[in-house]
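[1] predicted structure and sequence below. I'll ask about it afterward.
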Amino acid sequence: MTRTASHSVSTSLDRLRAEIERRNPAEPEFHQAAREVLQTLAPVLEARPEYAEPGLVERLVEPERQIIFRVPWQDDKGRVHVNRGFRVEFNSALGPYKGGLRFHRSVNLGIIKFLGFEQIFKNALTGLGIGGGKGGSDFDPQGRSDAEVMRFCQSFMTELYRHIGEYTDIPAGDIGVGAREIGYLFGQYRRITNRWEGGVLTGKAAGWGGSLIRPEATGYGNVLFAEAMLRARGEDLEGQTAVVSGSGNVAIHTIEKLAALGANPVTCSDSSGYVVDEKGIDVQLLRQVKEVERERVSAYAERRGGSARFVPGGRVWEVPADVALPSATQNELNAADAAALIRNGVKAVSEGANMPATPEAVDLFQEAGVAFGPGKAANAGGVAVSALEMTQNASRTSWKAERVEAELARIMTDIYTTCAETADRYGAPGDYVTGANIAGFERVADAMLAQGLI
């Protein structure tokens, strides 16, 4: 492509970024996610002129459907609360919309759009024929009784049910939505529709349509991606010190898999601070504290004794480590955190959460030569096993754990290889951000072109 054409592509992308911000005001997370993808697409748009045709990228950044609804529910004292529910069905070119539900007080339309946009590329990278979507509510289940959570979930599903289905849109869990919430949501869907439609929700319990290894999949997959990056540099996880943020499902299973592969995961965290345990985090104790008792991580340090200490309000990234796996929430790792990790000799950073590193942090990691695995590739294991759960539901079978885990390992290897080879092909060796964005974009764009102007 000529210099003039190259300049034209860059100008068009800059103009589109400005238009996204104009049309979607007060949605900084969505702006950030869109900007991060668009700034890597110039090489593929220059090499494949059909992708640069007017309208294709513009359609990609505009959701096919945005649903907002009220969710009234009653607490145990009889007081009525009104929350807001969201479902953004972003792109279905590759298959039915697929993406989790997040219940957290921070949820708003911009966050759901950023998550849904990321999901398009993440799902495309799995190669499993699923489109991108996301949903949730500003309801916070923390501190609520099971009865209150059930009433909220039933009210939420009473509206959502009309927009979902195994051939339309398949939600799953995310922050604040675990097996308990999925159970209540599925029960209400079944009650309203009078159908046992197992494939309408994933993340179900194994006894009634769920898949083995689904709870572990995001954390396990992220660790496998981190190990693949290290192996490309002639190393592996054996003997490496790892810092992990968060203490929810993703973090717990990240810690578990790190230990299984010979690493020493020494941290976990929540909004109150972090724990550092020089002997390595005891996964069973952490699971008891967080999943059974729903306590703060400080309770882990109190029970663990001498090897563990709790740092209130601290930043987990100040702990020296070879590998960092941010597994809590978006923008949790900033430029100052990245600089601290780099000073302490970090070799690889792999995102277990969605967009946990700020753009400035990512730039610093790449400039320093740190292997960086973006969330849309590194944490795709969760949605991959969700798709395998859908496959099991469709055939009314249940796979053994070994089969699911082998499939997860194969998929994560394929994702890593795809990202690495795509980055090489477009002149950015070792840049997994560019590789993931372009590889996901190519798969979705080809399907969009084939299906016409819709």
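    Structure's in. What do you need? Numbering: from 1, shown residues only.
[2] when you work out contacts or count neighbours from here on, use the C-alpha atoms and nothing else.
    OK.
[3] how far away is the residue lying closest to residue 102 once chain neighbours are set aside from residue 64?
    In space, residue 102 comes closest to residue 136 once its chain neighbours are excluded; the distance is 4.3 Å by C-alpha to C-alpha, 6 or more residues apart in numbering. From residue 136 across to residue 64, the span is 17 Å (C-alpha to C-alpha, to the nearest Å).
[4] structure B:
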Amino acid sequence: MFTNEYVKRVYAQAEGRDGGQPEFLQAVREVFESIEPVVEAHPEYEKNGVLERLIEPERVIKFRVAWVDDEGRVQVNRGYRVQFNSAIGPYKGGLRFHPTVTESVVKFLGFEQVLKNSLTGLPMGGAKGGSDFDPRGRSDGEVMRFCQAFMTELQRHIGQFTDVPAGDINVGGREIGYLFGQYKRIRNEYSGALSGKGLDYGGSLARTEATGYGLCYYTQAALNTLRNDSFEGKTVVVSGSGNVAIFATEKAQELGAKVVTASDSDGYVYDPEGIRLDVVKDIKLGHRGRIREYADRVPGAEYHEGSKGVWTVPCDIALPCATQNEVDGESAEALVGNGCKVVCEGANMPSTPEAIATYQRAGVLYGPAKAANAGGVAVSGLEMSQNSYRLSWTFEEVDGKLKNIMESIVANSLAAAKEYGHEGDLMLGANAAGFAKVANAMVAQGVC
């Protein structure tokens, strides 16, 4: 698996300490396999213990969240914040509310966030957090009380110069509003301590669209640079139906593609005429419904149980935008077999190692999540800048900056891949470029 002895030794250390955290170990293994050439070229990294420090979070905060439901019963959930690395800036990363949230999941997300934030070129360290709370089926009052209880503990550990959380799965505008209100109440300060806020209270235009739009800007830049091609005339399969999927679909359609799928945890819809975004937005953003409704409302559309079936739909480009490990080896084989030539990731680590190996064997243009979905945190960083300046940029200004950042990520990844002898490898290039910046900062700052 590894050829470099230093990399091999540190990964074995991670397995020994964190053997019960499969998602975290998967993320570490994928990065370590890519950065071996960088480690070989920089012997000072071993002397300074860079890898040992890189995989050990600076701080792991785990706490009880007790709140009262609508029947007056006390409910208890677990809350997490993993402040992973602050070598290049204050901690930055989202909060996820989902039953699958564990320490392993939060650590893998935080570890990926370190390199993702580095790739944006903005001064942001990496963190992630969340809870095993499931907001589905909960009233607004229950969600508010949970968010207030969660923030009552979290506020001790965050701040605009320390750690700036944002949203992630199941943490959207409603949840950020409740979290920010509780932070403001307890701390008696109005600051940019969270991003993803509403436009009426310090949020940034284009933040909602940022991850999906950024994914398409990245994919378009990669297609243009590596294949002299574009979205124009392509058939695209998108998984998910949350913000990332919705706005990836919107931008892909603007760029001339036909997106034919949308999905949620129950199943997927296939529309051969192209997904009608007005219907998806009404279902998911309007009344938080299930994607099966789409087939009832759009003639000719088909609904299929089981979300993994979405990868059997023939396409030119696949954009996984749902959740981690949604594309396994079998699904990747189906994609390749049905003509898919490009996979760029909107979700965090949506492809298993077996799926990535399949893409690479088949010569698929593969854009890894930490690079391809960095648009969300990039605009979160721009929101932090606007809050510090007490001003607001136009949608066009933010969107233009986002496009430039995503194009720069492609260019920097390809430059790093070429430098380390793997020309055209976007995955190795992203890991190498993101890692080198953080590693050099760690060495410069001494042992800390």
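    Received, thanks. Bear in mind the structure is a predicted one, so any value in this text is a computation, not a measurement.
[5] quick one: which helix or strand includes the equivalent of the residue nearest to residue 102 of structure 1 over in structure 2?
    Aligning on TM-score structural alignment places residue 136 of structure 1 opposite residue 130 in structure 2. Take DSSP states H and E as the rule and residue 130 of structure 2 turns out to sit in strand 125-131.
[6] mean offset of that strand relative to structure 1 (after superposition)
    Per the superposition on structure 1, strand 125-131 of structure 2 and its aligned residues are separated by 0.1 Å on average (mean C-alpha distance after the TM-score superposition for structure 1).
[7] for that strand, packing partners?
    Judged by 3 or more C-alpha pairs under 8 Å, 6 or more residues apart in numbering; DSSP states H and E, the packing partners of strand 125-131 of structure 2 are strand 74-85, strand 91-97, helix 103-120, strand 163-167.
[8] reformat the ones you listed as TSV; add mean neighbour count and distance to residue 350 of structure 2.
    Shown next, in TSV, are these (neighbours: other C-alpha atoms under 10 Å; distance: least, C-alpha to C-alpha, whole Å):
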stretch	mean neighbour count	distance to residue 350 of structure 2
strand 74-85	22	21
strand 91-97	28	16
helix 103-120	26	12
strand 163-167	25	18
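[9] confirm residue 336 of structure 2 sits in a strand?
    No. Residue 336 of structure 2 is assigned helix when assessed by DSSP: H, G, I helix; E, B strand; the rest coil, not a strand.
[10] looking at the helices and strands packed on strand 125-131 of structure 2, which is closest to residue 311 of structure 2?
    Proximity to residue 311 of structure 2 (C-alpha to C-alpha) singles out helix 103-120 among those, at 23.7 Å.
[11] just tell me the aligned range of that closest one in structure 1.
    Against structure 1, helix 103-120 of structure 2 falls on residues 109-126 (TM-score structural alignment).
[12] same question for stretch 54-63 of structure 2.
    Under TM-score structural alignment, stretch 54-63 of structure 2 corresponds to residues 60-69 of structure 1.
[13] and for the matching stretch, what are the contacting residues?
    20, 34, 84-91, 113, 117, 159 (C-alpha atoms under 8 Å, 6 or more residues apart in numbering).
[14] including distance to residue 288 of structure 1, could those residues go into a markdown table?
    Output for these, formatted as a markdown table (distance: C-alpha to C-alpha, whole Å):
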| residue | distance to residue 288 of structure 1 |
| --- | --- |
| 20 | 44 |
| 34 | 38 |
| 84 | 32 |
| 85 | 31 |
| 86 | 32 |
| 87 | 32 |
| 88 | 34 |
| 89 | 36 |
| 90 | 37 |
| 91 | 39 |
| 113 | 34 |
| 117 | 34 |
| 159 | 34 |
